[in-house]
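Q: Mind folding the following:
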Amino acid sequence: MNFQDWFKLFAEQIASTSIIEWLAVGFGVSEVLLAKKNNIWLYPTGIVSILLSMFLLLNVKLYAEMLLSIYYLVMSVYGWIIWKKRKEEGENQVSYSSNRDLLIAILISTIGFVVFYFALKNHTDSDVPILDAFVSATAWAGMWLLAKRKIENWIFLNISNIVAIPLLFHKKLPLMGCLTAFLFVVAIFGFFDWKKIINKNKLKLAV
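A: Alright, predicted model coming up:
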């Protein structure tokens, strides 16, 4: 398939995109921009996007990502509560992960992948169990780190994003694929923005 064929297919998919997918993408864009700014409103915005995405993912049989969305929902409420409690401290909560944090994140990714893959392979009609399981497991770890305001959340989320992009196009969800590509780029900037916050806090403590 040449570039013109790909472009035509993409245009056809965009033209047939449902209003639910447009809304999910719109709220998803808002969520990641707010996360980049370290703004607590990322959570209520994200919750709306998650609920809409759950409906879409269920329809295209991305079951692990559907479960991931439920986890996102729980972690969004959890993160919202934590961030609200720490509102007064704000940016001071952004930090690097400890060795223990990273170990837990890696365990979440590894165990999550094994569990997801086994469930998808043996108990669903998924045609992409490996990719679906990988995307979901690494994103689980990223969301856990985001709730704890650890800078490495951007790394885990982007590991998930880079695999999710072609997977979503394969499942004929072009807008969500484009959103994920956008999230990938924003996550890179988010990492460096949070790094600046950490360095600024270090300078304050040194003075």
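Q: only C-alpha atoms for contact and neighbour calcs from this point on.
A: OK.
Q: Span of stretch 93-101 from start to end?
A: One end of stretch 93-101 to the other measures 15 Å (CA to CA, to the nearest Å).
Q: Let me know the next secondary structure element after the helix or strand containing Ile108.
A: Element membership for Ile108 (DSSP states H and E) is helix 99-123. Using DSSP H and E, the helix or strand that follows helix 99-123 in sequence is helix 129-147.
Q: and the angle for whichever helix or strand comes after that following helix with helix 129-147?
A: Once helix 129-147 ends, the next helix or strand along the chain (criterion: DSSP H and E) is helix 153-170. Here the directions of helix 153-170 and helix 129-147 differ by 150 degrees (axes from the mean of the first three to the mean of the last three CA atoms, to 10 degrees).
Q: and the angle from helix 153-170 to helix 99-123?
A: Using the same axes, to 10 degrees: helix 153-170 against helix 99-123 is 20 degrees.
Q: Show me which residues of the helix or strand where Leu175 lies are buried.
A: Per DSSP H and E, Leu175 falls inside helix 174-206. Neighbour counts over helix 174-206 (16 or more other CA atoms under 10 Å) mark 174-184, 186-187, 190-191, 194-195, 197-198, 201 as buried.
Q: that older thread, so which other helices or strands are in contact with the helix holding Ile108?
A: On a contact count with 3 or more CA pairs under 8 Å, 6 or more residues apart in numbering; DSSP states H and E, helix 99-123 meets helix 63-85, helix 129-147.
Q: compare with the first, here's sequence two:
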Amino acid sequence: MANWVTVFVEEIKHTSVLEWLGAGFGAAEVLLAKANKIGLYPAGILSVLISVYLFMSAGLYAESALNLYYLVMSIYGWWFWAFKRSSISLPVTRATKKEWRITLCIALGGFLLLYVVLRYIMKSTVPVMDAFVSATAWAGMWLLAKRKLENWILLNISNAVAIPLLFYKQLPLYALLTLFLFIVAVFGFFEWKRILKTEKK
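A: Model prediction:
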């Protein structure tokens, strides 16, 4: 245990300014989202741009692609929030059997596609874990867009694998940020479950 802590402290000491900024903007995005502030989008965009560069440098190609998706969604979200926010949002519901089949197809199909690209084209050193993290995140984000309670489960499966992967790739601040997101997702699941019960009354 002491050895692990020593290694972690040493990694933090040698963390680049860019990683501090990327993780810092990522944390700011989550906190601003929780506070329902539009500033979450510029913070998220800055975090994503830095993250793509760092993940590409670390050989996490699928994570980089996932962050490019986040970039597109952040730009769209910023526009939607500024001009269309008065629109009525979808209610929170549970995923149907058909939606679960689609979710599994996204996760399995995404994993196989990413694995082949990472293993044979990008020559990734961690094709299985990198592909798994992104594929399960894609599936979770699809459920999130449809306001399905189970989105939090898929996103946290992704987070659970991403944490050790980021530590392995010597990105400790991103690992801590992902741990923070894991905790937020746990609270998100129970909050949405409460909303679901309220909407059914």
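Q: What does the TM-score come to for these two?
A: Taking TM-score structural alignment, normalised by the length of the second structure as the basis, the two superposed chains have a TM-score of 0.87; 200 aligned residues with a CA RMSD of 2.3 Å.
Q: So for Ile159 of the first structure, which of the helices and strands packed on helix 99-123 of the first structure sits nearest?
A: Checking those against Ile159 of the first structure by CA to CA gives helix 129-147 as the closest, at 6.9 Å.
Q: In the second structure, which residues correspond to the closest one?
A: Aligned by TM-score structural alignment, helix 129-147 of the first structure falls on residues 127-145 of the second structure.
Q: Average offset of that stretch relative to the first structure?
A: Average distance, stretch 127-145 of the second structure versus aligned residues of the first structure after superposition (mean CA distance after the TM-score superposition for the first structure): 1.1 Å.
Q: Flag every buried residue along that stretch.
A: For stretch 127-145 of the second structure, a neighbour-count test (16+ other CA under 10 Å) marks 127-144 as buried.
Q: again, but for stretch 31-38 of the second structure
A: For stretch 31-38 of the second structure, a neighbour-count test (16+ other CA under 10 Å) marks Leu32 as buried.
Q: gap between it and the chain center?
A: 17 Å (CA atoms, centre = their mean, to the nearest Å).
Q: coming back round to it: same list, the helices and strands packed on helix 99-123 of the first structure, but as a markdown table with distance to Leu51 of the first structure please.
A: A markdown table is the format used below for those (distance: least, CA to CA, whole Å):
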| stretch | distance to Leu51 of the first structure |
| --- | --- |
| helix 63-85 | 8 |
| helix 129-147 | 16 |
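Q: right, so of the ones you listed, which gets closest to Ser18 of the first structure?
A: When those are compared by CA to CA, helix 63-85 sits nearest Ser18 of the first structure, at 18.0 Å.
Q: which SS state does the closest residue in space to Gly26 of the first structure that isn't next to it in sequence fall under?
A: Counting by CA to CA, 6 or more residues apart in numbering, Ser49 is the residue found nearest to Gly26 of the first structure once chain neighbours are left out, at 7.8 Å. Assigned by DSSP: H, G, I helix; E, B strand; the rest coil, the conformation of Ser49 of the first structure is helix.
Q: what's the burial count for Ser49 of the first structure?
A: The tally of other residues near Ser49 of the first structure (other CA atoms under 10 Å) stands at 25.
Q: And it, what's its match in the second structure?
A: Using TM-score structural alignment, Ser49 of the first structure lines up with Ser47 in the second structure.
Q: I figured that match hits Phe25, correct?
A: Yes: contact criterion CA atoms under 8 Å: Ser47 of the second structure and Phe25 qualify, at 5.0 Å.
Q: Counterpart of Glu31 of the first structure over in the second structure?
A: Counting by TM-score structural alignment, Glu31 of the first structure corresponds to Glu29 in the second structure.
Q: Then Ala15 of the first structure?
A: Alignment note (TM-score structural alignment): Ala15 of the first structure maps to Lys13 of the second structure.
Q: can you list contacts of the match of helix 129-147 of the first structure?
A: 60-63, 66, 95, 103-104, 106-112, 114-115, 118-119, 149-155, 157-159, 161-162, 165 (CA atoms under 8 Å, 6 or more residues apart in numbering).
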